[in-house]
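A.B. asks: this one's structure only:
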């Protein structure tokens, strides 16, 4: 099994339009909503390839149930960690010629206590996992080396070299 961690999950709304004209009222041809965030996308891809995974995601705000319901409807195994701030939303405007314009919200800051609870959830899930994948953007005010610090804390040998991706 693979555990995925998405510290900054999202609700991704894609709106299909004829063309993007700044300042104009544009009628959508279609729209759909998907769960998002890089770690969430990894779990979705793993499921599509019949590889077991467990997504660890913080969720909050009025739209928190939407994210969980979308993931559950796809059959994603998950551990959810309630947080005070709202889950971010992203918007993609898709034109027929393949041009896409993305607008991604920054997300919400996570408190030290929330980060600790998330780390505990990852540790709990990782006891039966072969890999842990932490990927995606970080919420505001979360230090860029957060994953490396948590891995060092939980590694049997803190001197082991670690590889981190972008």
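C.D. replies: Arrived safely. Every value quoted in this text rests on a predicted model; they were computed, and no experiment measured them.
A.B. asks: for the rest of this, base every contact and every neighbour count on C-alpha atoms.
C.D. replies: Will do.
A.B. asks: list the buried ones in the helix ranked longest in the chain?
C.D. replies: Longest helix in the chain by number of residues (criterion: DSSP state H): helix 112-126. In terms of neighbour count (16 or more other CA atoms under 10 Å), helix 112-126 has its buried residues at 114-115, 117-119, 121-123, 125-126.
A.B. asks: if we take those, which one ends up nearest to residue 77?
C.D. replies: Nearest to residue 77 out of the buried residues of helix 112-126 is residue 125 (CA to CA; 10.9 Å).
A.B. asks: distance to residue 152 added to the buried residues of helix 112-126, as a markdown table?
C.D. replies: Compiled in a markdown table, those are given as follows (distance: CA to CA, whole Å):
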| residue | distance to residue 152 |
| --- | --- |
| 114 | 19 |
| 115 | 15 |
| 117 | 17 |
| 118 | 16 |
| 119 | 12 |
| 121 | 16 |
| 122 | 14 |
| 123 | 12 |
| 125 | 17 |
| 126 | 14 |
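A.B. asks: if we can go back for a sec, and the longest helix of the chain, what does it pack onto?
C.D. replies: Judged by 3 or more CA pairs under 8 Å, 6 or more residues apart in numbering; DSSP states H and E, helix 112-126 is in contact with strand 2-5, strand 53-59, strand 78-82.
A.B. asks: identify the residues contacting that helix?
C.D. replies: 3, 5, 54, 56-58, 79, 81, 83, 132, 150, 154 (CA atoms under 8 Å, 6 or more residues apart in numbering).
A.B. asks: weed out the non-buried ones from the residues you listed.
C.D. replies: 3, 5, 54, 56-58, 79, 83, 132, 150.
A.B. asks: dump the helices and strands packed on helix 112-126 into a markdown table; add distance to residue 139 as well.
C.D. replies: Formatted as a markdown table, the helices and strands packed on helix 112-126 follow (distance: least, CA to CA, whole Å):
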| stretch | distance to residue 139 |
| --- | --- |
| strand 2-5 | 13 |
| strand 53-59 | 11 |
| strand 78-82 | 15 |
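A.B. asks: relative to residue 141, which of those strands is closest?
C.D. replies: strand 53-59 (15.3 Å).
A.B. asks: second structure for comparison follows:
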């Protein structure tokens, strides 16, 4: 069972449009509504693969009730922590060329009592989890050290932790030695405080995060592929993608694929890349099922192309 923690979940509405013309009336050609937040997306991808998952998250107001209902409809177990504020609602606008415009609401401010209740809820279920995926930004009211506290408590209970966050929250948690951290190129550059222009730069940055406490680093490099740097060495994999429809949740799908495949080594990296590549070819924040995956499109190597320039330097 994979348990996910989403401190700042959302109700996500995605609209597909022919073009986004500022100041004009734009008619959508497609729309969908999904429960959102990085940990929620991981649970959705895990459930789509037929693996049991439990989502722990603070929920409030009518949007929160709708998030819980949508998760249940997707076969996801939910452990809601009631909060006084309303769960946020986000909007994404997707254009045919893959350009995505997102408007993310700030979300509620959690009280100290609600923060502690969220930690307690994770602890209550941690003994039954093969992995605990802690994902996303922290809502107002939670200090940057909140994830570090969560990692420490879960490790004390014997659980393995995958952490997907950024900024001060990521840096604070490294001291507690999360089992894997999953930054994208921009987050990786922010964590080490310098730009990344090549795959080699990303490898060096990932090694620095390991030196600061992370046991493994799974780094998404967008269209260039993904890196896994751990005690067993450095591995690189990429996949062919014909059409990009939406990259919402693609990184979360990658993390789900990595954990489903055991959470370590080249096999798990290949699963992460296959899940991410499948996700970007689906509309909105739809998560891939096994039928959507193309494992044969994934190419993995230990011969890292260190000099390859990143398509999108960070």
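C.D. replies: Arrived safely, thanks for sending. Please read all numbers here as calculations on a predicted model, not as lab measurements.
A.B. asks: thinking again about what came up before, which two in the buried ones among the contacts of helix 112-126 of structure 1 are spaced the farthest apart?
C.D. replies: Farthest pair in those (CA to CA) is 83 and 132. Separation: 21.4 Å.
A.B. asks: what count of nearby residues applies to residue 144 of structure 1?
C.D. replies: Residue 144 of structure 1 has 12 neighbouring residues, counting by other CA atoms under 10 Å.
A.B. asks: which residue packs closest to it, ignoring adjacent ones?
C.D. replies: residue 138 (7.3 Å; CA to CA, 6 or more residues apart in numbering).
A.B. asks: pretty sure that neighbour contacts residue 8?
C.D. replies: Yes - using CA atoms under 8 Å, residue 138 of structure 1 is in contact with residue 8, at 5.7 Å.
A.B. asks: looking at those two, which one has more neighbours?
C.D. replies: residue 8 (27 against 19).
A.B. asks: for residue 152 of structure 2, give me its contacts.
C.D. replies: residue 176.
A.B. asks: what distance do you get for it to residue 228 of structure 2?
C.D. replies: Separation of residue 152 of structure 2 from residue 228 of structure 2 (CA to CA, to the nearest Å) stands at 23 Å.
A.B. asks: using the three-state scheme, assign the counterpart of residue 41 of structure 1 in structure 2.
C.D. replies: With TM-score structural alignment as the criterion, residue 41 of structure 1 lines up with residue 41 in structure 2. Secondary structure assignment for residue 41 of structure 2 (DSSP: H, G, I helix; E, B strand; the rest coil): helix.
A.B. asks: residue 41 of structure 2 - how many residues pack around it?
C.D. replies: 29.
A.B. asks: about what we covered before: by how much does the next helix-or-strand element following the longest helix of structure 1 deviate from structure 2 on average?
C.D. replies: For helix 112-126 of structure 1, the following helix or strand on the C-terminal side (DSSP states H and E) is strand 131-134. Comparison of strand 131-134 of structure 1 with structure 2 after fitting gives an average deviation of 1.3 Å (mean CA distance after the TM-score superposition for structure 1).
A.B. asks: and the contacts of strand 131-134 of structure 1?
C.D. replies: Under CA under 8 Å, 6+ apart, the answer for strand 131-134 of structure 1 is 1-6, 39, 126, 147.
A.B. asks: now do the helices in the stretch 201-314 of structure 2.
C.D. replies: 250-260, 265-279 (DSSP state H, counting those that start in this stretch).
A.B. asks: how far away is the match of residue 41 of structure 1 from residue 258 of structure 2?
C.D. replies: Distance from residue 41 of structure 2 to residue 258 of structure 2, by CA to CA: 14 Å.
A.B. asks: rewinding a little: closest to residue 163 of structure 1 among the contacts of helix 112-126 of structure 1?
C.D. replies: Using CA to CA, those come closest to residue 163 of structure 1 at residue 132, 12.4 Å.
A.B. asks: any idea how far the closest one is from residue 125 of structure 1?
C.D. replies: For residue 132 of structure 1 relative to residue 125 of structure 1 (CA to CA), the value is 9 Å.
A.B. asks: now swap in residue 155 of structure 1 and tell me
C.D. replies: Applying CA to CA to residue 155 of structure 1 and residue 125 of structure 1 gives a distance of 15 Å.
A.B. asks: ok, now residue 74 of structure 1?
C.D. replies: 20 Å.
A.B. asks: Provide a list of residues in contact with the nearest residue to residue 36 of structure 2 once chain neighbours are set aside.
C.D. replies: In space, residue 36 of structure 2 comes closest to residue 10 once its chain neighbours are excluded; the distance is 4.6 Å by CA to CA, 6+ apart. Contacts of residue 10 of structure 2 were listed using CA under 8 Å, 6+ apart, and they are 35-37, 63-64, 67, 87-90, 107.
A.B. asks: adding distance to residue 265 of structure 2, secondary structure and neighbour count, write those out as CSV.
C.D. replies: Putting the contacts of residue 10 of structure 2 into CSV (distance: CA to CA, whole Å; DSSP: H, G, I helix; E, B strand; the rest coil; neighbours: other CA atoms under 10 Å) gives the following:
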residue, distance to residue 265 of structure 2, secondary structure, neighbour count
35, 30, strand, 24
36, 29, strand, 25
37, 27, coil, 24
63, 39, helix, 18
64, 37, helix, 25
67, 34, helix, 24
87, 37, coil, 26
88, 36, strand, 22
89, 37, strand, 19
90, 35, strand, 21
107, 36, coil, 19
